[in-house]
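Undergrad: Sequence and computational prediction follow.
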Amino acid sequence: MADHKKTGFTCSDVLLIPDFKEAVVLAGASGMQRMINRVNVMEVPDVIDWVRPGEFLITSGFPFRDQPEAIADIIPQLVEKGVSALGIKTKRFIDHIPDRALELADQLGFPIFELPAATVFSDVVRDIMERVLVQEARELSLLQSRFQKLSQQLLYGKGLEEFLQTLDGILNNPIVLLDDSNHLFLSPQAEEIVEADNPMLWSGLREESSLGVSFITLGERRIRVYVSAVNDKQYDKCLLVLLEWNQEHSVVDRLTIDRVGVLVGLEMINANARREVELKYVDQFLQDWITGRIVTIEDLKLRAEACGHALDDDQTRHVALVRFLNVKPSIRTMQQAIKRLRTKSRCVGLQATILEGELVLLFAEEMHGIRNERMEAIHADMKVVFPAESYSLCIGNRTEAAEKVYESYNDAKKIHHISSICDYREPYVDYMKLGVFQLLYHLPDTEEVQAYRDRFILPLLAYDAKHNSQLFETLKVYFKHNRNVKKTSAELFTHYNTVSYRVERVCELLGISMDHGDDVLQLHLAMKLNEMRPA
């Protein structure tokens, strides 16, 4: 018979318990991983349909009186159902527990107790439930103590950082909080083992069919985690994750994580509300500054200091508009990008806001700074929030006076307009890259300019209107693709012979030749002048 004092449990050494109070003690000190929370009596063969997780199942052996070997058949089913242990009374209906059942229980880590014939089941129920209730009372007291301590901490404005530090110490395991923007908040132990720049590892936990126990790999170590949703509808995508790094999770640890989710949700609402108010003040300041509504440098410095942006006079500044080349993101997406740029920008001093529906950047550079390095830093920031090659930065001329930043903004708007017309797709565009198209944009709309433009454009528009054709549209796409007939036909969804015919028809109407360089140049300039004409 097994030594009752040992902490391990081997079913092949059946525990014969003369006093069931001792059995309960052994169950708590043995290698069982399941907690007993109730007792169930099995005296029918189909009891498997009625058992529940956490039960200690006891039987007189009556269901197996004719087939003791059937005990082995039911053990895997009991394990699957989450039953904690099995107690079998011998000598009355069965002489002993079959060896096959004990071997199978050993393999599955499922405890079996041999109960003396004199055992009274009501005594078993009473003894176990007394201990279960005492244990539950202790756990509830511990849970309440933890919850009270953590709630007091947040009540006095300690914030999420100190909250996670305290929770880390209480549970002696790392804690990770993932918000709805995939931003990670890490407890002190988590900071040592978790890569903050890899939020996708944690956001993947949202895809699990249900929250609770899961597994992840950190470095070369596979660990168990307990995942709980922050208990607030506004933040139903936020996760609180307890890592099993130093010690196993207890039931109270998991209950603690579930309960404090309410506190975390409330604190995130408060923090988000404060942040939104602060961001509104910062946005209003940036918008007033960039558009020139703050007239004097004294007022500008006061507003900047109030928003936490002290001005450095020894800087030149640029304003850039972000031109999205394919699909323009929603305002909400741009607002999320602004939050990311303000909190984790690699470009020191980079500011962002939304003006007239466009994402606007304001950045400074030292008087003798290297502009290419600054642009690389900005693009590194942008690539984090938007796909590469999906945008172009339209950069206004630099200004050395902080109160004259609006001039750079006006430049950026013009560059944005011209680059849209000319479909520039370089990573960034300024006046130098616009070349001759800058001159066309700034040409006054005089009678001479109108006459030059109309000489090429009006005959095409009149022909299209009369014959329901597409000469003008074809010509636009033709120049867009640098006179490539194949690419033009692909964009227009028409045969390349049709494109060639239309181009020839344009030449006939205008009396020009596409083989003559000056003719091509004049026609192209007329097309751009028409696109840049005032609405």
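TA: Happy to help now that I have it.

Undergrad: drop to CA atoms for contacts and neighbour counts, all remaining ones
TA: Will do.

Undergrad: for R502, what are its contacts?
TA: Neighbour list for R502: Q470, L471, T474 [criterion: C-alpha atoms under 8 Å, 6 or more residues apart in numbering].

Undergrad: other SSEs contacting the longest helix seen in the chain?
TA: Counting by DSSP state H, the longest helix found in the chain is helix 251-291. Other elements packing on helix 251-291 under the criterion 3 or more C-alpha pairs under 8 Å, 6 or more residues apart in numbering; DSSP states H and E are helix 121-155, helix 159-171, strand 221-229, strand 239-243, helix 297-306, strand 351-355, helix 405-422.

Undergrad: Could you dump the ones you listed into TSV and include mean neighbour count and distance to A535?
TA: Formatted as TSV, the helices and strands packed on helix 251-291 follow (neighbours: other C-alpha atoms under 10 Å; distance: least, C-alpha to C-alpha, whole Å):
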stretch	mean neighbour count	distance to A535
helix 121-155	15	57
helix 159-171	18	53
strand 221-229	18	53
strand 239-243	26	51
helix 297-306	15	35
strand 351-355	20	21
helix 405-422	21	12
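
Undergrad: So for K433, which of the ones you listed sits nearest?
TA: Each of these has some distance to K433 by C-alpha to C-alpha; the shortest is helix 405-422, at 9.6 Å.

Undergrad: Now do the same contact list for the residue nearest to R303 when sequence neighbours are not counted.
TA: Distance criterion C-alpha to C-alpha, 6 or more residues apart in numbering; nearest residue to R303, sequence neighbours excluded, is F285 at 6.9 Å. Residues counted as contacts of F285 (C-alpha under 8 Å, 6+ apart) are R303, A304, C307.

Undergrad: so can I have JSON lines of those showing distance to L239?
TA: JSON lines is the format used below for those (distance: C-alpha to C-alpha, whole Å):
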{"residue": "R303", "distance to L239": "37"}
{"residue": "A304", "distance to L239": "36"}
{"residue": "C307", "distance to L239": "31"}
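
Undergrad: here comes the other one, which I'd like you to weigh against the first:
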Amino acid sequence: MGLNVEEMLNIDIFSGAKLLGGAAGLGNEIKGATIIEAPDIVKFISGGEVLLTRFYAFQFCTAEEFDSYFQELAQKKVSAIVIKRGNDVEHIEEKVKYILDFAEKYAVPVLEVAFELSFREILRPILERLFNEEVRRLKYFKTTHDNFTALAFSRGSGEDSIQKILDVLEKLIDNPVALFNQNMDYLAGTEGCKTEMAISDRAKEYQPKFYSNYTYLKQKVILTKEACDEYEQFIVKWRVMYNRRVYLVITASVSPFGDMDDIAIENGVTALKQEMFRQHSVEELEEKFQNDIITQILNGNIHTRKELEREVKQLGIPLDANYRVLLFKLWNEGAGTFEKLNEQFKFDSILRDAVVNEFEDVRVRNDVDQVIVIQQISQEQKQEDYRKELKNTVEKIQKRICQKNKNLKVRAGVGKEVEGVLKLSDSFKEARDSLEFINIFEKPNAEQSHHIVFFSDMGIFKLLCKADNPEELYEYIPESLQKLLHYKKQQRQELILTLNTYLDRNQNLTKTAQELFIHYKTAAYRIDRIVKITGIDMNNASEVLAVRIGLIVYRMIENMKK
């Protein structure tokens, strides 16, 4: 079953290949074939292989590094080199010239094939001539595994390793690939990939021809509204850590899905999983460290400028710039609260991702079920423009959230603008009070509701925020309303709700009855009862205003008790 380079050229796939140099080595025996898509793959070559490369592995390497790789190949005694020339590689002609000199010196034939020809198509007939089906698949598994392993070894601290893994996978399977997070938000991808994903109800589980550690789905998709052609799409899903799910999407829009593509995908997913775990671990450690600093600053636990300078340096933000603190929280209109912890985690993750995507250059911190944003403010921007911009941003966040769950409503509390990091604690307290007041001002099921509350817009209620206990707040409730709050427990809440609705509807009984889904006479009867119990003069504007404020204070007290 032996095969040499000259015999390999008689295989149909090489009918259009050009012999560029190294003719003296046409008799070289071929012991295998492998693809070079990562520079350190040379460490995994045992000798006698046909090497396939489009120079992507050597895209940015220096002349010295390029020479070092090929000196190592000379020692391994490779059989032949098959190249494709792409326009995305720097100094490609110089590199081709070097390879041709190498070919003549070491009698290694160099063949050039059409750029459109995939290496998978080239590799398959070579392996078929050398090995049986089972060994062929194992050899291809090793080839793809070695490429991704070499990529991991060659990783630099400043390189986008995930993007490189996706690029290599795309070259191996000759189809665009994309990566999405647990909320199906686009993370990264190759040229021509879809940046949106959805799992159809008609998607079916797909089983590769080997045992897999991952879940595969297969579905049909239409790429554009203009084109009606359907393409096969493969989705691989796995968990990185805890509840963080990741999706790899492969759309067979360039080449049909081959029987060895699932081998390349399996190795690609394993490489992605390991790299994402590594990155997540580093990010989690950095985030925890930064979160501890942010917590200290927001709670006002840093008192000296020297200590503050040291901590702020770790956050990478200016010490004396102007800042605001914004606080975001989700309200689940369908259920009010989240019943399960993993449901809470999922929705908090959706909120954080939406905030990070819509804000630029901010510091974000999760605090239980809230997302804290420290935003640097431009002194040149007018207050009116800032408010308009923030409103648009929150609307975009809300839109992103609604795409995941229509019952989720975004709420945002905004603190004042402060000068310097040292005063961030003041803005944070205001943002927290503002967010709490949204719960008080809004009805949970209100169709029309404010998504943002600026502390500076709260008027007299800013004074009430200074109260530390329910007893102190209770003093702000008029004596007349206090009588209703002490009325019979069975009827108290019903009467309080009726009074609140009646005042919200400008003392219009018809609208009150419609809002509460009760008969007009029932609404009139309840208001008469309230007047008899409390003695409130509904025609006295000052007294009515005091009662309205008292109802809000009552909700504040109930919130405080919770």
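TA: Everything's here; your move. Because the structure is predicted, anything quoted here is derived from the model rather than measured.

Undergrad: if we can go back for a sec, of the helices and strands packed on helix 251-291 of the first structure, which approaches M432 of the first structure most closely?
TA: Of all these, helix 405-422 comes closest under C-alpha to C-alpha, at 10.3 Å.

Undergrad: mean shift between the closest one and the second structure?
TA: Here the mean offset of helix 405-422 of the first structure against the second structure after fitting is 2.0 Å, by mean C-alpha distance after the TM-score superposition for the first structure.

Undergrad: Which stretch of the second structure lines up against the next helix-or-strand element following that helix?
TA: Next in sequence after helix 405-422 of the first structure, counting helices and strands by DSSP states H and E, comes strand 428-429. The aligned range for strand 428-429 of the first structure in the second structure is 452-453, by TM-score structural alignment.

Undergrad: how much does that stretch stray from the first structure?
TA: Stretch 452-453 of the second structure versus its aligned partner: 1.6 Å mean (mean C-alpha distance after the TM-score superposition for the first structure).

Undergrad: What does the residue nearest to R303 of the first structure correspond to in the second structure?
TA: By TM-score structural alignment, F285 of the first structure lines up with I293.

Undergrad: List the residues that contact the closest residue to E309 of the second structure other than its chain neighbours.
TA: The shortest distance from E309 of the second structure to any non-neighbouring residue, by C-alpha to C-alpha, 6+ apart, is to L319 (6.9 Å). Neighbour list for L319 of the second structure: E309, V312, G420, V421 [criterion: C-alpha under 8 Å, 6+ apart].

Undergrad: now do E139 of the first structure
TA: Contacts of E139 of the first structure (C-alpha under 8 Å, 6+ apart): V252.

Undergrad: Give me the distance between it and Q148 of the first structure.
TA: 14 Å (C-alpha to C-alpha, to the nearest Å).

Undergrad: got it, and K487 of the first structure?
TA: K487 of the first structure is 69 Å from Q148 of the first structure, by C-alpha to C-alpha.

Undergrad: same thing with K486 of the first structure?
TA: 72 Å.

Undergrad: now swap in S214 of the first structure and tell me
TA: 28 Å.

Undergrad: can you give me the strands in the stretch 1-150 of the first structure?
TA: 15-16, 38-41, 55-59, 85-89, 112-115 (DSSP state E, counting those that start in this stretch).

Undergrad: Nearest to V134 of the first structure among those would be which one?
TA: That would be strand 38-41 among the strands of the stretch 1-150 of the first structure, by C-alpha to C-alpha, at 12.8 Å.

Undergrad: Read off where the closest one ends up in the second structure.
TA: Going by TM-score structural alignment: strand 38-41 of the first structure matches no residues.

Undergrad: List of residues touching that strand?
TA: V51, G54, E55, F56, L57, I58, T59, V125, I128, M129, V132.

Undergrad: quick one: contacts for the closest residue to L286 of the first structure other than its chain neighbours?
TA: Of all residues not flanking L286 of the first structure in the chain, T353 sits nearest, at 7.0 Å (C-alpha to C-alpha, 6+ apart). Contacts for T353 of the first structure (C-alpha under 8 Å, 6+ apart) come out as D283, L286, Q287, Q335, I338, L359, V360, L361.

Undergrad: Please apply the same query to Y323 of the second structure.
TA: I374, Q375, Q376, I377, E417, V418, E419, G420, V421, L424.

Undergrad: and if you look at F359 of the second structure?
TA: T393.

Undergrad: Distance to E104 of the second structure added to the contacts of L319 of the second structure, as TSV?
TA: Output for the contacts of L319 of the second structure, formatted as TSV (distance: C-alpha to C-alpha, whole Å):
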residue	distance to E104 of the second structure
E309	62
V312	60
G420	67
V421	66
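
Undergrad: V221 of the second structure -> the first structure?
TA: Per TM-score structural alignment, V221 of the second structure is aligned with I216.

Undergrad: How about the contacts made by its match?
TA: Counting by C-alpha under 8 Å, 6+ apart, the residues that I216 of the first structure touches are R222, I223, R224, V225.

Undergrad: still on that earlier bit, would you list the helices and strands packed on helix 251-291 of the first structure in JSON lines and tack on distance to V429 of the first structure?
TA: Shown next, in JSON lines, are these (distance: least, C-alpha to C-alpha, whole Å):
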{"stretch": "helix 121-155", "distance to V429 of the first structure": "49"}
{"stretch": "helix 159-171", "distance to V429 of the first structure": "42"}
{"stretch": "strand 221-229", "distance to V429 of the first structure": "45"}
{"stretch": "strand 239-243", "distance to V429 of the first structure": "41"}
{"stretch": "helix 297-306", "distance to V429 of the first structure": "29"}
{"stretch": "strand 351-355", "distance to V429 of the first structure": "18"}
{"stretch": "helix 405-422", "distance to V429 of the first structure": "7"}
